[in-house]
Structure formats: C-alpha cells, structure tokens
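Asker: the amino acid sequence is not available; the structure is as follows:
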C-alpha cells in the first residue's frame, strides 16, 4: 500500500511563531487517518497546507508519489483533494444542486445551467455511497447533518480521491455522527483516502485506522487505532494524565432561580418552535437539556437572552427570582446577573478582528471595576485579561495586539467561556455547547469551572449535543422534542445512570428522537 499523502519536514511559520515544526507523516491510500491534538497544536494548519490554503516555509508534500507545490486550493482540487471545513461553506438560499456546482458553472453565453444533469449526478453519488441527499432541497431547510452530507457531495462531485474533514462531528448529534461514520467507511471501501482533524478520541478509535498525535506543532507519534487507548492518546496530546470524566460532588440546590412557564414561541410565518415549555432551575444545580438540534433549543436561548423579543409571537413567562424577564433587552438581562455562552460564538459572542483582550471585555465593559474617571482603567483591564489567559490556558502570543481571528477555534471558545464564567454576582449561567471544538485537556478544565460556578450558588442551564457531557455534569436532564420537554431525568436517575454509561445514553436518546 502506497501513501496517498506524504509530508516530509513540513514547517510553517506565522511571524515568529511556528505552527508546524518539521512534520513528517504518511497517510496510506484507502484508509481513514485521524490527527488529534490540543487546540493550537497545528492540526488545522497542517490540513490547510495539504489543501493549498497555505504554502509551507520548509519541507515537501507528495500526493500519490508526486511532489507538489500548490499555490491555491484550486490546485489541490485539480490534484484530487477536497476539504470539508468545520464551518460549512453553503449558501442557504440556494438548492443542494446549486451549492454543489457553485464555482463550476461552465456554460456558453445565454445558455442555461445543466441543473437537471448535475442533480442526476448528485443522486448517483448519494446512492453509490449510501447517504440520502435531495438535489432540489433548499439548504436552509436542511439539518446540520444533511448540510455536512452536501459538503461531502461537493467534494465527491469534483472527483476527489483524498478527503480532508476538519472537526467533522463538532455540530452533529450522536445519531448524525453514526450516519457520518457509515458514510466514511463506505467512501473508504470505494478507495477514497480520508484525513480527519479532530479532538474527540472516542470517535477516532471508533472510525479511524491510524491516528497521529500533534503537540506544539510537532507529531509526537503515529499509532494503529486497534493498538492504542483513549487514555494513552490523551497523555500524548496533553503531556499528563487527564480525567476523562471530572469528579462531580453531590450538589446542594437552593431556591428556584429560573422558572420557564408555559412558554410558546411562534415565528412570523406561523411555525411553532416552542410549545408549552415548562422547567425550573434552582440555585446550585445544573439543568441539562438534551435533544436533536432544531427542536427549539436555539429559540429558547434567544428568548432567555432577549434576542427574539420583537419578532414572532411569544406567550408564557420567563421568571428570574420571580421577576418576569420576558421581552427585556440582553443588557438588562445581563445586569440582573445572567451570563450566556452562545451556541455560535462567531455570530453572538466575539468580533474576530478585535484583540484577545477586547473580546475578553465584551459584554462586561460597563462594569465599574474596569473604569476610572478618564475611561477604562488599563491596568485593571490588562490584569483581568492576563488572569483569564492563565486560568483558562488561552494560547495566544499577545493579548493586546493579536486579533482573535489568529487563535484556533478552541482557544476562541476558551475566551468566551472564561469571560462569562468569571462574571461577578452570577445568578444564572446559560451554556450552549460550551466545549464545542475544545480539546480534551481544556474540556476537563471547563467542566471543573462549571461545577465550581454551581458550587458557588449559580443556577446553570446546560444545552449540549454531547450526551456524555450532560450526564457527567447535570443534576437533572430534560429531553426536548418539538419545542416541549418530553421527560425529565431526576437526580437519582442520573446518579444511577452514570454507573450504566452507554446504556443510559441510549435511554436518553430514545426520548429525544
């Protein structure tokens, strides 16, 4: 078996920082090869070098035995390489077919696009690799899992033999992840070579043939998946033993902090997203919400944070310590002691062109702690930023001068989590996918911080697509389906369920589908 991709001595620098240092790696044809590592370890940079988005400063890249020097992704595509990015690159208002052929519209002047022919090819690819995609569907009507299948179809439509997937399961439910793995195995059997960039070790061991571990820009080892364990990989990634499930002492809940009573939300076009939603959260407990994305979680978050107060039809109440906050602005809700880590940090939590320090201050800039008579107290702001960087291990070169865009996705997430968990006078902490895109060492740290906030008396709402995260942290779990809580697992049931592990995950899964 020959390597489909061979890297020899690859080095990539950004200024004085080395993202990749002397990386040598072989990815064999017809296999699934995973690359794992901490946030900022250089995984995504390496993938972008193979795909032609960056050019190496040293070393050589060989594709199917031939040395290449790609000047752009177009060169990589021509060489049979395709990449599915962590953040999908689809146009919601176009159909599946229109998205797939975008950039390939070869036609004569005044002639129509061959949409029917392209749609037929998409259907053939779907049948060949055993996953359903409707060529005529609008992308805006698709689930996240379906969108990812469209991204894979785009790559296959361009005749790629080598597929690079960057954090492919970051936004998928467990069921969608299983479907994706079935697709990847089918592609592999058909002779495709697949490179997965990820941090989820369970999934690596479930689907990959080989795994390479990166740390601080270097490859520290390459192993057959059948001959390694999650614990061994974690040590290679982080350099120390990692608690795969943090200690979670029994909580001591106090008074009811948040009450959601008969909450309905109907969009302007008449679709119900929430229907008679009821739950409550006490101070000092974590209430988890489990569900397949698209069952009202996003709408609930928007209403809790005051983002949908002027659109759609809202009825019912959201009470914070007995005070109705339904319809209040985000600033007013924040001033009452509420903090939010949103599900999409790029849309609702950060401005990537601004510095790391500025992003650490967003939403907290009104706090008197950071001000003096002439404006911001720069010493206080700088001390605050340094403390968050150290406590949450935010990997960056320069707090004040480095734009957030230059940080890895996981380190951007750490900035948001650090900012919101360290808010003083915290009464209600709303967490949506708090560890999305974060490596295993940082997950341990974030989980400890969440439990610490709970133990200080905060009421915590945790929305996550990671069932093991919900089970590990939650005091109670509510299963949401079509905008309503179908069942609530009690503290006693959760305590017993942690002993059953996977069988308990299946029990929760039955209540969210």
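Answerer: Yep, that arrived. Quick caveat: nothing in here was measured; it's all calculated off a predicted structure. Numbers count the residues shown, from 1 in each chain.
Asker: CA atoms for contacts and neighbours, from now on please.
Answerer: OK.
Asker: what's the spacing between the stretch of helix or strand residue 11 belongs to and its chain's center?
Answerer: Counting by DSSP states H and E, the element that carries residue 11 is strand 3-14. Relative to its chain's centre, strand 3-14 lies at 26 Å (C-alpha atoms, centre = their mean, to the nearest Å).
Asker: who are the packing partners of it?
Answerer: Judged by 3 or more C-alpha pairs under 8 Å, 6 or more residues apart in numbering; DSSP states H and E, strand 3-14 is in contact with strand 17-28, strand 58-63.
Asker: would you reformat those strands as a markdown table and include mean neighbour count?
Answerer: Listed next are those as a markdown table, based on neighbours: other C-alpha atoms under 10 Å:
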| stretch | mean neighbour count |
| --- | --- |
| strand 17-28 | 19 |
| strand 58-63 | 18 |
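Asker: could you tell me the angle between the strand holding residue 11 and strand 17-28?
Answerer: For strand 3-14 against strand 17-28, the angle by axes from the mean of the first three to the mean of the last three C-alpha atoms, to 10 degrees is 180 degrees.
Asker: for strand 3-14, which positions count as buried?
Answerer: 3, 4, 5, 6, 7, 9, 10, 11, 12 (16 or more other C-alpha atoms under 10 Å).
Asker: next one: stretch 363-377
Answerer: 363, 364, 370.
Asker: any idea how far the first one is from residue 461?
Answerer: Put plainly, it is residue 363. 19 Å (C-alpha to C-alpha, to the nearest Å).
Asker: enumerate every residue touching the most centrally placed residue in the chain.
Answerer: By C-alpha atoms, centre = their mean, the chain has its centre lying nearest to residue 436, at 3.4 Å. By C-alpha atoms under 8 Å, 6 or more residues apart in numbering, the residues touching residue 436 are 170, 171, 410, 413.
Asker: helix, strand, or coil at the first one?
Answerer: When the structure is reduced to helix, strand and coil (DSSP: H, G, I helix; E, B strand; the rest coil), residue 170 reads as coil.
Asker: look up how far residue 387 lies from it.
Answerer: Taking C-alpha to C-alpha, one finds residue 170 at 28 Å from residue 387.
Asker: pasting the second one now:
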C-alpha cells in the first residue's frame, strides 16, 4: 500500500535522552491518524522531525511514496505538510489575515495586496466551516479562534497533510466539538490529519487509526473501531489504568478555610466574585464546578494573594489572611497548584531543581547567613523527583524542556511536600495524560486522608464528580448550591452551572 506519509526507523536524540527510538509511522490518504502517548513520550518530537524543525539521527521519510529530506518547515510546506502547534505561532498585534500571509505575502506592484489576501482567507474559512473574521486582531479573539487562524495559515499555504499538536488542550468543551467538526470537514475535502493527543475519548470519537508511543518507542498501530479506552490506556502507559478514583469516605473535621462575603474585581473593574461564602474542612476535597468565566480565576487569585479582594474576609484555621501577599499566604499554610503552570507555576528559564525549591530556598537548611546551599537544595529536589516520578535527564535540566506532565508533577511535589493545611488545586490535570491524571488524583486523596483541606477548581465535570467529596457550584461569582458528590450527577450539576435550581425536596449538604 502507498501511504501519504511514511516515517521509517526514526531516531532522534537530545543530550542525555533518546526522544524517538526507531519509530515507524504510516498514514493513509484521507484518514485521521492519532499519535497517542504519555506526556514526554516523544510524540511532538516525531512530528517536529516530519515538519523539518528537527533533523533525525537515523531513519527515512516518504511523502506519497517519494523519499524526501525535510530540512526545514519551508520544505514541509512545499510538500503539502502543515503543522498547527500546541503553542500558537501568532503575532498578537496583527490581524488574522496579516498572520496568515506572513512570509508569503501576495503583492500588487510593490505593495502587499491585503484586500486580495483577506478575500482568499475568507473563502478558505467558509469552505472548511472555520468562521473566522479575517480582519480581527489576534489579541481580540478567543483561544479557539486563534487556533482556527493557525489552521487557516496551513491551508492558505496549500497543506494537504495537517499535523494537530494537542489541539484541544486549551479549548472549552464547545470549542472541542466545533474543532472535531472542522477536522471532519477537512477529511471530506481530501485532506489527511495526524492528531497528536493523549485524550482517549477524542481518539475514539474522531480517529480512524492510532499509533501508540511509549517512552520514545513505537508500541503499535491499531484500528480505533476495534479499540476502547482501557486497551488504548494500557498500550500508552504499559499497565492497567483505573478510570475510577479510589478513595474511602471522607472524615471531615474543623473548617480550615472560611470565606465570608468575598467580592473580587477583574482587570476591568467588574465584580467577578460577588459576596461569596465558602468553607473547606480538614479531611475533605471540596470541588468547585462552574462554566469557565464565572469567577473561578479571580477566586483562586484572591485566596492565594495574587489579587486583592474588594471586600470580604478569608481565614485559615482561624487566622485572618485577607489581603496578605502570596509569600505570607504560603507561609500561613496554603499550597497553590496554579491553572497556568507556565505563567504562575514555574520559572521556565530556571532548572527543574531550582523550581522545586522556590517555596523553601530561603529557609534553613537551604540558606545559611543569606547564602544558598545548592548542594542541599539539589539533593532535596532529586529526592522529590524520585518520589513524584518527575522524568528528566537531570535536576539541572531547564524547566521549559520538560513535558507538561513532568512540569505538573514537579509543581505538585513542591506544593504538597511542605505539609500545608490547605491545597488549592486549580485545573491540576489540564493537558495531562491518563497516567499522570491517575497519579495526581491519588496524591490529592492521600493529602485529604492526612487531614488536609483540598479545594479543587476544575472545568472537567468528570474530575469534579470523581475526586470531590462535596461540590460547590459557582455561577456569576456566587456559590449557588453545595451538593454531595455521591448524590449528584452530570445533569444536575449542568443545570446548576447554568444558573438553574435543583428539584424541590432535594437537600444540599
């Protein structure tokens, strides 16, 4: 059979690590071919080889049966290969059209024919159901629309083979549905798609075949119609995965966190948290469920000292921590697993060892007379890396070089190791694979069972239902109801999240 893409025996090395070890990938014309693996398995590296961003040490690439040498992305574009990167390559101040034509601008005499370009972009957008305004500025449109601009960029350059790198990582559930439809439209127009992902539900919904990579090695290729979540997860991780969170009943004690009348403004001066009351007890996981944009971000930032509240009080085990700076909040006994690990969780240009000590480096035994003891710091970091299975060549590796899952494990190791009274976990498993998700959920339950309070803020309905003991539903900045996780379901939560009320006669916890 002639494949539209063949990658045979690809080997790609980086200092101290073999990212791709003799991997073979064969993609048929007109299929959605999923590339599945844990965070750091080597999926993106393999596709960066195909797109010409990396050069392999060994192996060959064929496009439509012809052996090719993809030395850079321009060569890939000429071969009809386009890549939609996980972190978008867009200029925020430019319009959609300006971004799309950048580097291949149509000319009218000596000047750029922006009107013709905008017409072409609009035609491509309509043809594939992308619905993007070619004249919008990137900084003014949603993440989902920015992604569509990236897709348009590849189509404008004539791509017939599209690589999607973790395309749903930052999208809302509605945007994910729309993206899946766009992918189907592309296939109906004769395109072929390689989908890099670790989300099993999406693979089962949209992919035709799936190639699995584990720790840099190819495990096999399967027909998705003959697979299920369990078999794919086992291929990906190399062991059986439990999709249920194993936990006994909670043993709640005294209130650790008490929030009264909290009002928090956003950058526009709008009250996003409105007279909110909330209580988290020791020995319980309280989940916050809500549609994105109902005050979750502002609530977490106010609780952790990242944003000043307009009014209200926050107490931790009876101590008033309202308005305190982040370090004082941390020292009072609050740990924060932030929703954006790059912006608030890590210093990407620091080593992973340094990042794991950010909360304690200034304390004994890591500092003496104002001088850092790097030996003790790195020894402690390496102990944590082993305990939390942070996979990296060395504690001296820069944080930005680690996969998302390993970055997240490092943050959790740092935050949990300090034995806090309260753990605030915001989107703790965003963009992670099933193995890492299982690990993180287990850690949160372990901390609950040690008597800590855990506040879980997540947009994933499954996560909130499976991990929480009680669930507080936030709507327009207020807690509208609190329910027992065992006695509710997706439908009831969905109704509450949309501002509805439960049936009469039902009691909240």
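Answerer: Alright, I've got the coordinates. Keep in mind that what you see is a predicted model, and the values were worked out from it rather than measured.
Asker: returning to what we had before: how much does the strand holding residue 11 of structure 1 stray from structure 2?
Answerer: The superposed strand 3-14 of structure 1 is, by mean C-alpha distance after the TM-score superposition for structure 1, a mean 0.9 Å from where its aligned residues fall in structure 2.
Asker: end to end, how far does stretch 125-134 of structure 2 reach?
Answerer: Terminal-residue distance, stretch 125-134 of structure 2 (C-alpha to C-alpha): 9 Å.
Asker: equivalent analysis for stretch 394-406 of structure 1, please.
Answerer: OK, stretch 394-406 of structure 1 end separation, C-alpha to C-alpha: 12 Å.
Asker: against structure 2, where does stretch 427-444 of structure 1 fall?
Answerer: The aligned range for stretch 427-444 of structure 1 in structure 2 is 421-438, by TM-score structural alignment.
Asker: run the chain-centre distance for the matching stretch.
Answerer: On C-alpha atoms, centre = their mean, the centre of stretch 421-438 of structure 2 falls 10 Å from that of its chain.
Asker: ok, residue 107 of structure 1 - how many residues close by?
Answerer: By other C-alpha atoms under 10 Å, the residues close to residue 107 of structure 1 number 10.
Asker: that one and residue 63 of structure 1, how far apart?
Answerer: Separation of residue 107 of structure 1 from residue 63 of structure 1 (C-alpha to C-alpha) stands at 31 Å.
Asker: then residue 46 of structure 1?
Answerer: Residue 46 of structure 1 sits 14 Å away from residue 63 of structure 1 when distances are taken as C-alpha to C-alpha.
Asker: same deal with residue 486 of structure 1?
Answerer: Applying C-alpha to C-alpha to residue 486 of structure 1 and residue 63 of structure 1 gives a distance of 51 Å.
Asker: okay, now residue 266 of structure 1: neighbour count?
Answerer: Using other C-alpha under 10 Å: residue 266 of structure 1 sits among 17 other residues.
Asker: nearest residue to it in space, ignoring adjacent ones along the chain?
Answerer: Using C-alpha to C-alpha, 6 or more residues apart in numbering and skipping residues adjacent in sequence, the residue nearest residue 266 of structure 1 is residue 272, 4.3 Å away.
Asker: residue contacts, the one you found?
Answerer: 264, 265, 266, 483.
Asker: which SS class is the first one?
Answerer: Local secondary structure at residue 264 of structure 1 is given as strand here, using three-state DSSP.
Asker: how far away is it from residue 363 of structure 1?
Answerer: In terms of C-alpha to C-alpha, residue 264 of structure 1 sits 28 Å off from residue 363 of structure 1.
Asker: follow-up on the earlier one: go through the helices and strands packed on strand 3-14 of structure 1 and name the closest to residue 330 of structure 1.
Answerer: strand 17-28 (37.9 Å; C-alpha to C-alpha).
Asker: what's the average distance of the closest one to structure 2?
Answerer: Mean for strand 17-28 of structure 1 is 1.1 Å (mean C-alpha distance after the TM-score superposition for structure 1).
Asker: show me what that strand is in contact with.
Answerer: 1-13, 33, 40-42, 45-46, 58-59, 193, 195, 216-219.
Asker: report the angle between it and strand 58-63.
Answerer: 30 degrees.
Asker: centre of the chain versus strand 17-28 of structure 1, how much separation?
Answerer: Relative to its parent chain, strand 17-28 of structure 1 has a centroid offset of 24 Å by C-alpha atoms, centre = their mean.
Asker: and the next element down the chain from that strand?
Answerer: strand 32-37.
Asker: quick one on the thing from earlier: for residue 399 of structure 1, state which of the contacts of residue 436 of structure 1 is nearest.
Answerer: Looking across these and measuring by C-alpha to C-alpha, the closest to residue 399 of structure 1 is residue 413, at 15.1 Å.
Asker: can you find the partner of that closest one in structure 2?
Answerer: Aligned partner of residue 413 of structure 1 by TM-score structural alignment: residue 408.
Asker: check contacts around that match.
Answerer: Counting by C-alpha under 8 Å, 6+ apart, residue 408 of structure 2 has contacts 341, 428, 429.
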